[in-house]
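Trainee: Fold the following.
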Amino acid sequence: MKILIPTAKEMNTSLPTVKSKPLSPESQAVLDALATYSAQELESFYKISAEKAQEEYDHIQALKNGSTRNYPALHLFDGLMYRNIKRDDLTKEEQTYLEKHLMITSALYGVIPAFEPIAPHRLDFLMKLKIAGKSLKSHWQSAYEESVKEEDCIFSLLSSEFETVFPKEVREQMVTFKFMEERDGKLKIHSTISKKARGAFLTALTENQVTSVEEIKKLSFAGFRYREDLSTGKELAFVK
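Mentor: As a prediction, this is how the structure comes out:
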């Protein structure tokens, strides 16, 4: 069983660093493509300020020459979903569960274990970067498929941007989730609710050592409960 989550744009680098690992050939090819951009070109590529572009240029060059600082992926990313995941003061069992089951999908590193050492970077699959004439999604599809090919159960907390990197036959195996809030008798879905709920849901999976769909249906977390009437076999609905 594997749980898949995406990366986040926000990062926290005020953390203890860890020893880096060599890049995979796929990651090296992406880095080589990024390293051809000047800081000014990155400003346009990422649609960010000159200051942010220079910062990203420095990150890319540091990664290229091996001088970058590395951090455990689950702690480096600090978006809304990540801030709602229990990451500190983990029990031995919780740490082992995350090490065994949680994978993070990245446009630079591929599908990596939760605590894999990675460098700060800004890249997602909406970026129009070409790798040997291929899009980022095409470049990564084979490696993404390989990362889960032995799994009998895949829980996806991915956005469509990351989910669609996997080939169709893999996506059809995934169990996905939707998180809704009931207000004035109406069910609402929006980005903030979903991101917070994904983090709280992953925390509940970890604390309860969940490995099956039937166990998931029994969970309650952050005010959310499973709703069978709103669910399908491959998409489970939770309402707050």
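
Trainee: When you work out contacts or count neighbours from here on, use the C-alpha atoms and nothing else.
Mentor: Fine.

Trainee: Name the residues that touch stretch 141-148?
Mentor: The contact list for stretch 141-148, computed with CA atoms under 8 Å, 6 or more residues apart in numbering, reads K2, G110, V111, I154, V165, F166, P167, V170.

Trainee: quick one: which of the residues you listed has the most company?
Mentor: Taking other CA atoms under 10 Å as the neighbour criterion, V165 ranks highest of the contacts of stretch 141-148 with 23 neighbours.

Trainee: quick one on the thing from earlier: for D88, state which of the contacts of stretch 141-148 is nearest.
Mentor: Among those, K2 lies closest to D88 (CA to CA), at 20.9 Å.

Trainee: Would you confirm that the closest one contacts K149?
Mentor: No. Using CA atoms under 8 Å, K2 makes no contact with K149, being 10.7 Å away.

Trainee: Let me have the contacts of stretch 141-148 in TSV, extended by secondary structure and distance to E10.
Mentor: Shown next, in TSV, are those (DSSP: H, G, I helix; E, B strand; the rest coil; distance: CA to CA, whole Å):
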residue	secondary structure	distance to E10
K2	strand	24
G110	strand	18
V111	strand	19
I154	strand	26
V165	coil	22
F166	coil	24
P167	coil	28
V170	helix	28
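
Trainee: quick one: which of those residues is nearest to E26?
Mentor: Proximity of those to E26 (CA to CA) peaks at G110, which lies at 7.9 Å.

Trainee: Following up with a second sequence; could you model it the same way so I can compare the two?
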Amino acid sequence: MKILIPTAKELNLLSQTSPHQLSQKSQKIVDTILNHRSIKDLAVFYKISKEKAQEEYLPLRQLQTGQALAAPALDLFNGLMYRNIDRNLSETEKNYVKKRVFITSALYGISNAYDAMAAHRLDFTQTLSINGKSLKNYWQKDYDRFLEKQGPFISLLSSEFESVFSKKYREQLIQVQFMENKNGQLKTHATISKKARGKCLSQMIKQDITQVSQLKALTFDGFVYDASLSSPQKLVFIKKV
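Mentor: Predicted structure coming up:
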């Protein structure tokens, strides 16, 4: 079993301590972002203010020149999902992560959750042409190739990251959906999903979940698997509130 999780916009910059060199493929992305772009151009690209773009420029230059510091990806990201992951892990639990948990990124492709990453601002919604390809097309073969490994593949991803896979491979993913039942009304939204993904992953790590049948039996933070709403490629967990 392999588990896929997304990156996050919020970062723990204090986690970065080690020198970092990008792969050739990631280097091409940074070079393309910076190529002939002024601070004003960066602001337009990121859809942020000129002041914020100025703040983004130095980290990009450090990435480009190999001067950026990095941290294990699981420690670097600090969005809502990550804050709901217990990252104080035993050696056994760390080994589980190294074997089974992988992070999808617009800059790094698919990496193990303990691989080094540097702070960066990039997602698949941004318009960037690299050798005539969009970011999604640029990474698609790499993403698809990952699914040629031994599965099953559990997706705790948002649709943004799932859409990078070609249709043939995307259909291999086993999606996990989280919903709340309030007075008989089922609802889901980003906050529910992000928190639940973190809680779910924590329990998968702690309980050494390696099979889909074990995942279905998992309970966490009030969430319970609902067979009536699920299918072989979509596991639905419901929480009564």
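
Trainee: Quick TM-score on the pair, please.
Mentor: Overlay of the two chains. TM-score (TM-score structural alignment, normalised by the length of the first structure): 0.96; 238 aligned residues with a CA RMSD of 1.1 Å.

Trainee: returning to what we had before: what's the overlap in contacts for K2 and K149 of the first structure?
Mentor: By CA under 8 Å, 6+ apart, no residue touches both K2 of the first structure and K149.

Trainee: Reformat the contacts of stretch 141-148 of the first structure as JSON lines; add distance to L230 of the first structure.
Mentor: Putting these into JSON lines (distance: CA to CA, whole Å) gives the following:
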{"residue": "K2", "distance to L230 of the first structure": "24"}
{"residue": "G110", "distance to L230 of the first structure": "33"}
{"residue": "V111", "distance to L230 of the first structure": "30"}
{"residue": "I154", "distance to L230 of the first structure": "20"}
{"residue": "V165", "distance to L230 of the first structure": "27"}
{"residue": "F166", "distance to L230 of the first structure": "26"}
{"residue": "P167", "distance to L230 of the first structure": "26"}
{"residue": "V170", "distance to L230 of the first structure": "23"}
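
Trainee: give the contact list for the closest residue to V111 of the first structure other than its chain neighbours.
Mentor: Closest residue to V111 of the first structure apart from its sequence neighbours, by CA to CA, 6 or more residues apart in numbering: T105 at 4.5 Å. The contact partners of T105 of the first structure, by CA under 8 Å, 6+ apart, come to L4, I5, P6, T7, V111, I112, F162.

Trainee: If we use 10 Å, what do you get?
Mentor: Going by CA atoms under 10 Å, 6 or more residues apart in numbering, T105 of the first structure touches 4-7, 111-114, 124, 144, 158, 162-163, 165.

Trainee: and it, helix, strand or coil?
Mentor: Classification of T105 of the first structure using DSSP: H, G, I helix; E, B strand; the rest coil returns strand.

Trainee: What separation is there between it and K86 of the first structure?
Mentor: For T105 of the first structure, the distance to K86 of the first structure (CA to CA, to the nearest Å) stands at 19 Å.

Trainee: My read is that G184 of the second structure contacts I238, right?
Mentor: No. At 11.1 Å, G184 of the second structure does not count as touching I238 under the criterion of CA atoms under 10 Å.

Trainee: More neighbours: which of the two?
Mentor: Using other CA under 10 Å, the more surrounded residue of G184 of the second structure and I238 is I238, with 20 against 9.

Trainee: which residues in the first structure form helices?
Mentor: Here the first structure has its helices, by DSSP state H, at 25-34, 39-46, 50-65, 73-76, 80-83, 92-101, 136-148, 160-163, 168-171, 191-207, 213-217.

Trainee: Tell me which residues touch the residue nearest to L156 of the second structure when sequence neighbours are not counted, please.
Mentor: Spatial nearest neighbour of L156 of the second structure, chain neighbours left out: I5 (5.1 Å); criterion: CA to CA, 6+ apart. I5 of the second structure is in contact with 81-82, 101-105, 110, 113, 154-158, 161, 197-198, 201, counting by CA under 10 Å, 6+ apart.

Trainee: Select only the buried ones of those in ChimeraX?
Mentor: Typed into ChimeraX, the line below selects the buried ones among those, using 16 or more other CA atoms under 10 Å:
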select :81,82,101,102,103,104,105,110,113,154,155,156,157,161,197,198,201
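
Trainee: who touches Q126 of the second structure in this structure?
Mentor: F45, Y46, K47, A106, S134, L135.

Trainee: Please read the previous query as pertaining to D75 of the second structure.
Mentor: Contacts for D75 of the second structure (CA under 10 Å, 6+ apart) come out as 11-16, 82-83, 87, 113-114, 116-117.

Trainee: do that again at 7 Å, thanks
Mentor: Applying CA atoms under 7 Å, 6 or more residues apart in numbering, we find D75 of the second structure in contact with S15.

Trainee: Can you find the partner of K50 of the second structure in the first structure?
Mentor: In the first structure, the residue matched to K50 of the second structure (TM-score structural alignment) is A50.

Trainee: Can you give me the neighbour number for the residue nearest to S194 of the first structure when sequence neighbours are not counted?
Mentor: Spatially, and ignoring its direct neighbours in sequence, S194 of the first structure is nearest to F179 (5.6 Å; CA to CA, 6+ apart). F179 of the first structure: 24 surrounding residues under other CA under 10 Å.

Trainee: contacting residues for F179 of the first structure?
Mentor: I189, S194, A197, A237, F238, V239.

Trainee: which one is A217 of the second structure nearest to, not counting chain neighbours?
Mentor: Y225 (7.0 Å).

Trainee: ugh, wrong one, Q211 of the second structure
Mentor: M1 (6.5 Å).

Trainee: Test my guess that the one you found contacts D208.
Mentor: No. The criterion here is CA atoms under 7 Å, and M1 of the second structure misses it with D208 at 10.6 Å.

Trainee: Mind listing the shared neighbours of the two?
Mentor: Residues touching both M1 of the second structure and D208 (CA under 7 Å, 6+ apart): none.

Trainee: returning to what we had before: next, the contact list for the match of K50 of the second structure, please.
Mentor: By CA under 7 Å, 6+ apart, A50 of the first structure lies in contact with Q40, E43.

Trainee: what do you get for D115 of the second structure?
Mentor: D115 of the second structure is in contact with P72, A73, counting by CA under 7 Å, 6+ apart.
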